[in-house]
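> 3D model of this:
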Amino acid sequence: MVQVKRTPLVDQAADLLFDRIRSGEWTLGSKLPGETTLAPQLGVGRSTVREAIRQLAGRGVLSTRQGSGVFVTALDTPEDWDTVLRRADILAVIEARTAIECEAAALAAERHTPAGLRAIRQALRKRAEHRSEIESHVDTDTAFHRAIVAAAHNPILLELFDSFTPRLRGAMIDMLRIRKTHGGDADHATHQDLAKAIAARDPEAAANLSRAHLESLKNALG
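Okay, the predicted model is just below:
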């Protein structure tokens, strides 16, 4: 016998309730029927209704008032809640990248060896070759930025970057899926300019380019 998993059922019930709210069945400020009424209407148990209400309350659509019931507090949400949470995580990752990569870029400009510069340029070429598919683009982009961190010759920064990479990869893939565009010529030119600033041993320009690039990622998320 196949059992229906609880979490998807809760999501389905929440979606049904939300659709009814958006359709105007309940107006702003109105009180929802009780769990015993909603459960058979939604085809689920009372506990599932309770969880669905809790989910919509977390999204700001419903409000539970002790002893009074559940009330409609919004008729819609600006965007899918999963997207909101993903965007918040992406912003946190970009802020962490800024803390690590801007300093690393400046240090790389000061400290890079010929071998380190060759690694940066090789990673940049590979990045240019993998701009069409999201996952490979993120992987080659990450390899480019790692080469810069390695060229900074600070083992702590490199350790931080490496430990951070799995979280970074997931967030960057999510970001590109949300944006639906990636790998443009202007974006790649920014990375070329960063490599040139490092090669020119200009730490201020390298740090500024790194920061401006990461700020542009934040701004693109809205």
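> use CA for all of it now, contacts and neighbours both
Fine.
> what's the longest helix seen in the chain packed up against?
For the chain, the helix with the greatest residue count under DSSP state H is helix 81-111. Packed against helix 81-111 by the contact rule (3 or more C-alpha pairs under 8 Å, 6 or more residues apart in numbering; DSSP states H and E) you find helix 134-151, helix 155-179, helix 185-199, helix 203-221.
> Nearest to residue 14 among these would be which one?
Nearest to residue 14, of all the helices and strands packed on helix 81-111, is helix 155-179, at 23.2 Å by C-alpha to C-alpha.
> any idea what sits nearest the most centrally placed residue in the chain, other than its immediate chain neighbours?
Nearest residue to the geometric centre of the chain (C-alpha atoms, centre = their mean): residue 90, 2.9 Å. Distances taken as C-alpha to C-alpha, 6 or more residues apart in numbering place residue 171 nearest to residue 90, at 5.1 Å, with adjacent residues excluded.
> Verify the stated contact: the one you found with residue 93.
Yes. Counting by C-alpha atoms under 8 Å, residue 171 does reach residue 93; the two are 6.9 Å apart.
> Tell me how many other residues crowd the residue nearest to residue 90.
By other C-alpha atoms under 10 Å, 22 other residues sit near residue 171.
> one more to line up against the first:
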Amino acid sequence: MTLRTARRSSLVDQVIDQLKGEIVAGAWAVGDKIPPEPVLSETLGVGRNTVREAVRALTHAGLLECRQGDGTYVRATSELSGAMRRRLRTAEILEILEVRRALEAEAARLAAARRTDADVAAIRRAQACCEEALASRDRTAFVEADLAFHTAVVEATHNRVMIDLYGDFREALRAGITASLDLLEHGDIEVPHSPIADAVVAGDAEGAERATHTCLEAVFRFLSGLPSG
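The predicted structure is shown next:
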């Protein structure tokens, strides 16, 4: 860890900033259990009440989750991500897919115009992982591969705001994708990533946007009960 002794007057704010810094830097990943209160108190050189207030504030912000009798776990990497996770818990799957489609379609369009050789390589690697997960029918692996693929496309936009926004949305989206796959378990649904990758690599912005819509359309039709024609 990179925690350091707090020295200025606003100790609670300093501790909040340092704990948040550890989360953002990845020292504590989402799902990880953070050190207990006495350890944090000693490491930071502050009282346990100060640590307790900081943890309470980050819990309220949605970054941490206190589990009675177990400890405190990282729940999200930012306030926005935490807020979206709370909202998506009550959102309909179709609502989540609508937002996802809007973000990913625009990202694919921009990526086709801005991708670099390094971006192309990352997209192709992620595409291969998706195909491998589909072939093995490993749903858990597919969720992660699918997110990694679309993240690679988003990163190819080189739009920092979109990248950060999708990063926050991605954490909350994982549960939605898993829920969709649970419902689709007995359906014959194809999730075609190769047309998106091919269009982005070819610099075809309209084709990339169109392929992204198509990628989710079968899932939309299945979940909404619309006819496939």
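> circling back: tell me the spacing between the residue nearest to residue 90 of structure 1 and residue 162 of structure 1.
Residue 171 of structure 1 is 15 Å from residue 162 of structure 1, where distance means C-alpha to C-alpha, to the nearest Å.
> Ok, residue 109 of structure 1 next?
20 Å.
> Tell me which of those two has more neighbours.
Using other C-alpha under 10 Å as the criterion, residue 109 of structure 1 and residue 162 rank with residue 109 on top: 27 against 14.
> quick one: the counterpart of the more buried one in structure 2 from residue 214 of structure 2, how far?
By TM-score structural alignment, residue 109 of structure 1 lines up with residue 112 in structure 2. Using C-alpha to C-alpha, one obtains 16 Å as the distance from residue 112 of structure 2 to residue 214 of structure 2.
> tell me which residues in the longest helix of structure 1 are buried?
Within helix 81-111 of structure 1, the residues that count as buried by 16 or more other C-alpha atoms under 10 Å are 86-87, 89-91, 93-95, 97-98, 100-111.
> again, but for stretch 141-157 of structure 2
142-157.
> Show me what residue 123 of structure 2 lines up with in structure 1.
Residue pairing (TM-score structural alignment): residue 123 of structure 2 is matched to residue 120 of structure 1.
> same question, residue 204 of structure 2
Aligned partner of residue 204 of structure 2 by TM-score structural alignment: residue 202.
> roughly how far apart are the spatially closest residue to its match that is not a sequence neighbour and residue 206 of structure 1?
Among residues not flanking residue 202 of structure 1 along the chain, residue 109 sits closest, at 5.7 Å (C-alpha to C-alpha, 6+ apart). Per C-alpha to C-alpha, residue 109 of structure 1 is found 7 Å from residue 206 of structure 1.
> which neighbours do those two share?
Shared contacts of residue 109 of structure 1 and residue 206 (C-alpha atoms under 8 Å, 6 or more residues apart in numbering): 197-198.
> residues touching residue 46 of structure 1, list them.
By C-alpha under 8 Å, 6+ apart, the contact list for residue 46 of structure 1 reads 35-36, 38-39.
> switch to 10 Å and redo it
Each residue near residue 46 of structure 1 by C-alpha atoms under 10 Å, 6 or more residues apart in numbering is listed here: 34-40, 52.
> go on, residue 148 of structure 2?
122-123, 125-127, 129-130, 142, 154, 170.
> just residue 162 of structure 2 next, same as before
Residues in contact with residue 162 of structure 2, defined by C-alpha under 10 Å, 6+ apart, are 103-104, 106-107, 154-155, 168.
> what's near enough to touch the aligned partner of residue 95 of structure 1 in structure 2?
Counting by TM-score structural alignment, residue 95 of structure 1 lines up with residue 98 in structure 2. Shown in contact with residue 98 of structure 2 (C-alpha under 10 Å, 6+ apart): 213, 216, 220.
> one step back: which of the contacts of residue 148 of structure 2 fall in strands?
In strands, defined here by DSSP state E, there are no members of the contacts of residue 148 of structure 2.
> quick one: which of these is nearest to residue 59 of structure 2?
Nearest to residue 59 of structure 2, judged by C-alpha to C-alpha, of the contacts of residue 148 of structure 2 is residue 170 at 19.9 Å.
> which one is the counterpart of the closest one in structure 1 nearest to, not counting chain neighbours?
Alignment note (TM-score structural alignment): residue 170 of structure 2 maps to residue 165 of structure 1. Excluding the flanking residues, the one nearest residue 165 of structure 1 by C-alpha to C-alpha, 6+ apart is residue 142, at 7.9 Å.
> The one you found maps to what in structure 2?
So, by TM-score structural alignment, residue 142 of structure 1 is matched to residue 147.
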